[in-house]
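S.K.: Below are the sequence and a predicted model for it; my questions follow.
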Amino acid sequence: MSVIRVGIVDDHLLFLQSFGLLLKRLKFKSELDIVLETDNPEKLMYRGQDMDVVFLDLNLGEFDGLDYIQKLKTHFPALRIIVVTMYLETKMMRDAMKRGADGYLTKRSSVSELQSAVQQVLEGKVYLGDDVMVGSKPVKTEKTKTASSFNRYNVKMYLTNREQEILEQIAAGKSNKDIAAALYISKNTVSVHRKNLMRKLGATSVAALMKIAGEMNLIG
């Protein structure tokens, strides 16, 4: 990837502008280009195809950030979404990941975490900030592993409803063409979801995907 195209959505103008300036100062493997800074998530629906990574707040005034995670993933399955929020609670994190978020940072996260989050999600991994809470204790995760590696028994919370549907279709032996017809989506969209499933479960082949899914009771 020669350029990392980034969008930022937050309803606080000062944070929005400061966050963009911070990102531009960080060093990444590729050049970073901020293509959208806005307080209106509706604009993402028109520009999602122009971005690789979106930073999204959950509290967006009249808009529900969680709903927009799901909408974005439905329309742009390959888009990587990193939540940046004040919410530390596990339930909020799980809700965000279930809807399709690839990373979850709080506004107390460090600059190094921010840098790592971008690099990890672009490599197809899940990233959780160090201060995301489970009850009263921070979640401790290994940032270089997939969701299935650091949380094999709760990996289902990282699968979107659409990914779960497609996983069951794959388990039934359906081809991409058959799955696309059954779910009224394009074959390309099925292919992207299939790739997302494999990266989330740490599988390198369909056979491995089915084996891991079976071990985790993700399919009937």
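M.R.: Happy to help now that I have it.

S.K.: going forward, measure contacts between C-alpha atoms and count neighbours the same way
M.R.: OK.

S.K.: Of all residues in this structure, which one is nearest the centre?
M.R.: The centroid of the chain falls nearest to residue 102 when counting by C-alpha atoms, centre = their mean (2.0 Å).

S.K.: so that residue sits right up against residue 82, yeah?
M.R.: Yes: applying C-alpha atoms under 8 Å as the test, residue 102 and residue 82 come out as touching, 5.8 Å apart.

S.K.: ok, the residue nearest to the centre of the chain - contacts?
M.R.: 80, 81, 82, 121, 125, 126, 127 (C-alpha atoms under 8 Å, 6 or more residues apart in numbering).

S.K.: make it 7 Å
M.R.: 80, 81, 82, 121, 126, 127 (C-alpha atoms under 7 Å, 6 or more residues apart in numbering).

S.K.: Which ones among those residues lie within helices?
M.R.: residue 121 (DSSP state H).

S.K.: what about versus this one:
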Amino acid sequence: MERNIKIVIIEDDDTIRMGYKILIGEEEGFEVINAYASVDEALKTIRGEDPDVILLDIELPGTNGIEGIPRLKKLLPKAFILILTVYESEKLIFDALSNGAAGYLTKDTPADKICAAVREVIKGGGPMSINIARIVIKSFRKNQDSPLSKRETQILEMVGEGKSRSQIARELFIDLETVRSHIKNIYIKLDVNSRADAIKMARENKLI
């Protein structure tokens, strides 16, 4: 008889954390062995728990999820880390995957789909929410000769989504002045003077 898949959850919202613990823990073949409010808290004892899969949020107090991935992998090299977050930023997706995350799901993913993703990752798959997979595919279709840096491209995409400068700063964990500086550089590189013109030119030239 196969043993249960051992799961640890790292999520700072008490309600969401306990909700995941209950819903996933009720799934046959799964065992939620612990649920932490932060990476820093988890790092103290998670090695002894030896989970198969870690469900990890990104925005956490102290060490955020992106920074936490390599630290968790160092302690538990065989564990699979599944990001479970509200963020759909291309930069965060690629940072998470580059740091060693095995998959990336958004929090609107139903519990049964999360459980299916856990099973998939155990078998060597790389589960992603549909919208995340679209972002990854879209990134490979972009103009490789773009004059914009990766960060500038990312910010222009967020501008195109209608996000304000303050929203962009919050989601990318950078200050507002840095966002303003990037947008100024985008305008210079694309030789435009407005948000609308920058978005139009970028889309026409497949820069975003």
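M.R.: On my side now, so go ahead. The shown structure was predicted, so the numbers you read here are calculated from the model rather than taken from an experiment.

S.K.: Report the TM-score for the pair.
M.R.: Here the superposed chains carry a TM-score of 0.59, computed using TM-score structural alignment, normalised by the length of the second structure; 136 aligned residues with a C-alpha RMSD of 2.2 Å.

S.K.: Closest one of the contacts of residue 102 of the first structure to residue 182 of the first structure?
M.R.: residue 80 (25.7 Å; C-alpha to C-alpha).

S.K.: which one is that closest one nearest to, not counting chain neighbours?
M.R.: residue 53 (4.7 Å; C-alpha to C-alpha, 6 or more residues apart in numbering).

S.K.: Any idea how many residues pack against that neighbour?
M.R.: Neighbours of residue 53 of the first structure under the rule other C-alpha atoms under 10 Å: 22.

S.K.: distance of residue 182 of the second structure from residue 14 of the second structure?
M.R.: Relative to residue 14 of the second structure, residue 182 of the second structure is positioned 36 Å away (C-alpha to C-alpha, to the nearest Å).

S.K.: Mind putting the contacts of residue 102 of the first structure into a markdown table with distance to residue 197 of the first structure and neighbour count?
M.R.: Below are those laid out as a markdown table (distance: C-alpha to C-alpha, whole Å; neighbours: other C-alpha atoms under 10 Å):
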| residue | distance to residue 197 of the first structure | neighbour count |
| --- | --- | --- |
| 80 | 14 | 25 |
| 81 | 16 | 26 |
| 82 | 18 | 28 |
| 121 | 14 | 22 |
| 126 | 12 | 28 |
| 127 | 16 | 27 |
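
S.K.: quick one: the host helix or strand of residue 9 of the second structure to the first structure mean distance?
M.R.: Using DSSP states H and E, residue 9 of the second structure maps to strand 5-10. Averaged over the aligned pairs, strand 5-10 of the second structure sits 0.7 Å from the first structure after superposition, using mean C-alpha distance after the TM-score superposition for the first structure.

S.K.: tell me what the biggest helix by length in the second structure is packed against?
M.R.: Assignment by DSSP H gives helix 176-190 as the longest helix of the second structure. Packing contacts for helix 176-190 of the second structure, counted by 3 or more C-alpha pairs under 7 Å, 6 or more residues apart in numbering; DSSP states H and E, involve helix 165-172.

S.K.: which residue numbers in the first structure go with the helix it packs on?
M.R.: Using TM-score structural alignment, helix 165-172 of the second structure corresponds to no residues of the first structure.

S.K.: what about residue 137 of the second structure, how many neighbours?
M.R.: Neighbour number of residue 137 of the second structure under other C-alpha under 10 Å is 11.

S.K.: Now check residue 54 of the first structure against the second structure: what is it aligned to?
M.R.: Using TM-score structural alignment, residue 54 of the first structure pairs with residue 54 in the second structure.

S.K.: wait, what's in contact with its match?
M.R.: 7, 8, 9, 80, 81, 82.

S.K.: Out of those residues, which comes closest to residue 32 of the second structure?
M.R.: Distances from residue 32 of the second structure to these, taken by C-alpha to C-alpha, are shortest for residue 7, at 4.6 Å.

S.K.: circling back: relative to the whole chain's centre, how far out is the strand holding residue 9 of the second structure?
M.R.: Centroid displacement of strand 5-10 of the second structure relative to its chain, using C-alpha atoms, centre = their mean, to the nearest Å, is 18 Å.

S.K.: what sits up against that strand?
M.R.: By C-alpha under 7 Å, 6+ apart, strand 5-10 of the second structure touches 29-39, 51-57.

S.K.: Run through the helices of the first structure in chain order.
M.R.: Going by DSSP H, the first structure shows helices at 13-25, 44-47, 65-75, 90-99, 111-122, 147-150, 161-171, 176-183, 187-201, 206-215.
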